[in-house]
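Student: no sequence for this one, just the structure:
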């Protein structure tokens, strides 16, 4: 029996005419397991408020600072690499890539910085992408320009766009304001490129994708599940994201980041 692929090809070449061998090898490539073709699952998580729930708003959109810290500790202890979209081309060259995204630009997102500062070390470099509604910057309970400049300056945060006013993009016509002006405003504040857009409510369609491509390299939905490369032409503009919820236990979180259903452990 052949011990490796090279020996296998040598044996088959000796036994089969060239044309038959070519057909045989083509079929073999399709049928045999191929590690190079294995589809890597890349989790992209989405958070909203990192704060205690006080009765206002949707409870499941909150994650307490304590739970957020435990979740980041889990990622650190289990060898995940936290990435931002500027690093997308590196996802196949790092161990266990994962993206932490946070929508809406609430003031309580400063709690993320506190956790990151506590956990960072030479072996673990925390990173998150904040998707900001540009016309809401500096409003009550929202991050200010100074906050965004400070966060961008830490090297741990990528500041990206969540549109100008948070409309359903499938129902708007003012794409210039919502997409281009939002991008330019955030870039002016942070002095860094804005390359990713989080669709409000996760809603998109062909028209929205066409408009988004004019200004951004990535578009993010809230379709749950990890990203698996498919070579679909618009795959970078329909990136999935999985909510991390108030009710999620650490076991739920572990399932999510490992590509499983969040409640799978509860059914055993």
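Tutor: Now that the structure is in, tell me what you want to look at. All figures in this text were calculated on a predicted structure; none of them were measured in a lab.
Student: only C-alpha atoms from now on, for both contacts and neighbour counts.
Tutor: OK.
Student: residue ranges for the strands of this protein, please.
Tutor: Applying DSSP state E to the chain gives strands spanning 41-42, 44-47, 49-50, 62-63, 81-83, 97-103, 128-132, 157-161, 196-198, 218-220, 227-228, 242-243.
Student: now do the same contact list for the most centrally placed residue in the chain.
Tutor: Closest to where the C-alpha atoms of the chain average out (Cα atoms, centre = their mean) is residue 44, at 3.1 Å. Going by Cα atoms under 8 Å, 6 or more residues apart in numbering, residue 44 touches 98, 99, 100, 101, 225, 226, 227, 240, 241, 242.
Student: just to check, the fourth one is in contact with residue 45?
Tutor: When you say that, I think you mean residue 101. Yes: using Cα atoms under 8 Å, residue 101 makes contact with residue 45 at a distance of 5.8 Å.
Student: and residue 152, how far from residue 24?
Tutor: Applying Cα to Cα, to the nearest Å, the value for residue 152 to residue 24 is 55 Å.
Student: neighbour count: these two, which is higher?
Tutor: Set residue 152 next to residue 24 and count neighbours by other Cα atoms under 10 Å: residue 152 wins out with 19 against 13.
Student: check contacts around that one.
Tutor: Contacts for residue 152 were tallied using Cα under 8 Å, 6+ apart; they are 158, 159, 190.
Student: below is an additional structure, to be compared with the one above:
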């Protein structure tokens, strides 16, 4: 089974974001318009986990599937995005950095860039049909971690979500969108069945690596015209040319850093 599926990556949904999240935020009115466009053009929403499960089992996919994902676990995902998703009857996947949860207590880790949801809000998302999945525990650059720390980041995040929400967690999104063969092997060992990268490409499901599914970045600067073209797979290479060039350049830097750190550990 092969089918091109747009997997959209959102972050914050607010009219008044802090500078730290502004470029990757969207206004609630933008998300509302996106959902109306998808509904009016015959798209059917799936969660990231549902997409992965259907591909693995060979179950039928809708004619025009789309996956909406929201990273980090910001409070406005519950306050602004959830009511719109419910209104338009669209499922979604929220990738949560568990150490950033507002009432994480002794489990707090890393530095969230804005207000985040608490466990009660995450439970309400799950009860509304939203897939609550992992985005690591402290949002580190996973490919820069030693083996033990990497395994702990991945396993602890999954264990916390499953314990607090009472639902299996099989999906992960890589912080910063980056992974490596070593990271993906550890992700599989930690029990994840599918993982989201960035890559800014339409996912060719059934062909690519389920532990490196590309997503398409949605920003505050994404115009309605560009959004429509992206979800239809039109001019994606041109629209994301700059993003891809920066990703390639940064991957070289990261590879060099990981080699140096590996040599130091040895």
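Tutor: Great, that's in hand. Since this is a predicted model, take the numbers as computed values, not measurements.
Student: got a TM-score for the two of them?
Tutor: Once superposed, chain against chain, the TM-score is 0.78 (TM-score structural alignment, normalised by the length of the second structure); 220 aligned residues with a Cα RMSD of 2.0 Å.
Student: so which of the contacts of residue 44 of the first structure hold up in the second structure?
Tutor: On the basis of both residues aligned by TM-score structural alignment, their matches' Cα atoms under 8 Å, what survives of these in the second structure is 98, 99, 100, 101, 226, 227, 240, 241, 242.
Student: the residue nearest to the centre of the first structure maps to what in the second structure?
Tutor: If you follow residue 44 of the first structure across to the second structure using TM-score structural alignment, you land on residue 7.
Student: what's the answer for residue 202 of the first structure, then?
Tutor: Per TM-score structural alignment, residue 202 of the first structure is aligned with residue 177.
Student: look through the second structure and tell me its longest helix.
Tutor: For the second structure, the helix with the greatest residue count under DSSP state H is helix 241-265.
Student: just the buried positions in that one, please.
Tutor: Buried residues in helix 241-265 of the second structure, defined by neighbour count with 16 or more other Cα atoms under 10 Å: 244, 247, 254, 258.
Student: ok, the third one - contacts?
Tutor: With contacts defined as Cα under 8 Å, 6+ apart, the neighbours of residue 254 of the second structure are 143, 144.
Student: helices of the stretch 101-250 of the second structure, residue ranges please.
Tutor: Applying DSSP state H, counting those that start in this stretch to the stretch 101-250 of the second structure gives helices spanning 119-127, 147-165, 181-189, 224-231, 236-239, 241-265.
Student: make JSON lines out of these and add distance to residue 35 of the second structure.
Tutor: What follows is the helices of the stretch 101-250 of the second structure, written out as JSON lines (distance: least, Cα to Cα, whole Å):
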{"stretch": "helix 119-127", "distance to residue 35 of the second structure": "18"}
{"stretch": "helix 147-165", "distance to residue 35 of the second structure": "27"}
{"stretch": "helix 181-189", "distance to residue 35 of the second structure": "31"}
{"stretch": "helix 224-231", "distance to residue 35 of the second structure": "11"}
{"stretch": "helix 236-239", "distance to residue 35 of the second structure": "20"}
{"stretch": "helix 241-265", "distance to residue 35 of the second structure": "24"}
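Student: now distance to residue 161 of the second structure too, for the buried residues of helix 241-265 of the second structure, in CSV please.
Tutor: Formatted as CSV, the buried residues of helix 241-265 of the second structure follow (distance: Cα to Cα, whole Å):
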residue, distance to residue 161 of the second structure
244, 32
247, 30
254, 29
258, 29
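Student: tell me which of the residues you listed is nearest to residue 154 of the second structure?
Tutor: Nearest to residue 154 of the second structure among the buried residues of helix 241-265 of the second structure: residue 258, at 18.3 Å, using Cα to Cα.
Student: tell me the one of the kept ones among the contacts of residue 44 of the first structure nearest residue 253 of the first structure?
Tutor: residue 242 (10.3 Å).
Student: burial count for that closest one?
Tutor: 20.
Student: list the contacts for the aligned residue in the second structure for it?
Tutor: Mapped onto the second structure by TM-score structural alignment, residue 242 of the first structure lines up with residue 216. Neighbour list for residue 216 of the second structure: 6, 7, 8, 9, 198, 199, 200, 201, 202, 230 [criterion: Cα under 8 Å, 6+ apart].
Student: what do you get for residue 46 of the second structure?
Tutor: Taking Cα under 8 Å, 6+ apart, one finds 65, 66, 67, 68, 90, 91, 92 in contact with residue 46 of the second structure.
Student: what does residue 93 of the first structure align to in the second structure?
Tutor: Match for residue 93 of the first structure (TM-score structural alignment): residue 61.
Student: who has more neighbours out of residue 101 and residue 45 of the first structure?
Tutor: More neighbours surround residue 101 than the other of residue 101 of the first structure and residue 45, with 26 against 23 (other Cα under 10 Å).
Student: where's the more buried one relative to residue 206 of the first structure, distance?
Tutor: 23 Å.
Student: can you check residue 106 of the first structure too?
Tutor: Relative to residue 206 of the first structure, and taking Cα to Cα, residue 106 of the first structure is found at 30 Å.
Student: before we move on, what about residue 218 of the first structure?
Tutor: Plainly put, residue 218 of the first structure is 14 Å away from residue 206 of the first structure if you go by Cα to Cα.
Student: distance between the ends of stretch 74-83 of the first structure?
Tutor: Where stretch 74-83 of the first structure begins and where it ends lie 16 Å apart, using Cα to Cα.
Student: could you do stretch 162-178 of the first structure as well?
Tutor: OK, stretch 162-178 of the first structure end separation, Cα to Cα: 9 Å.
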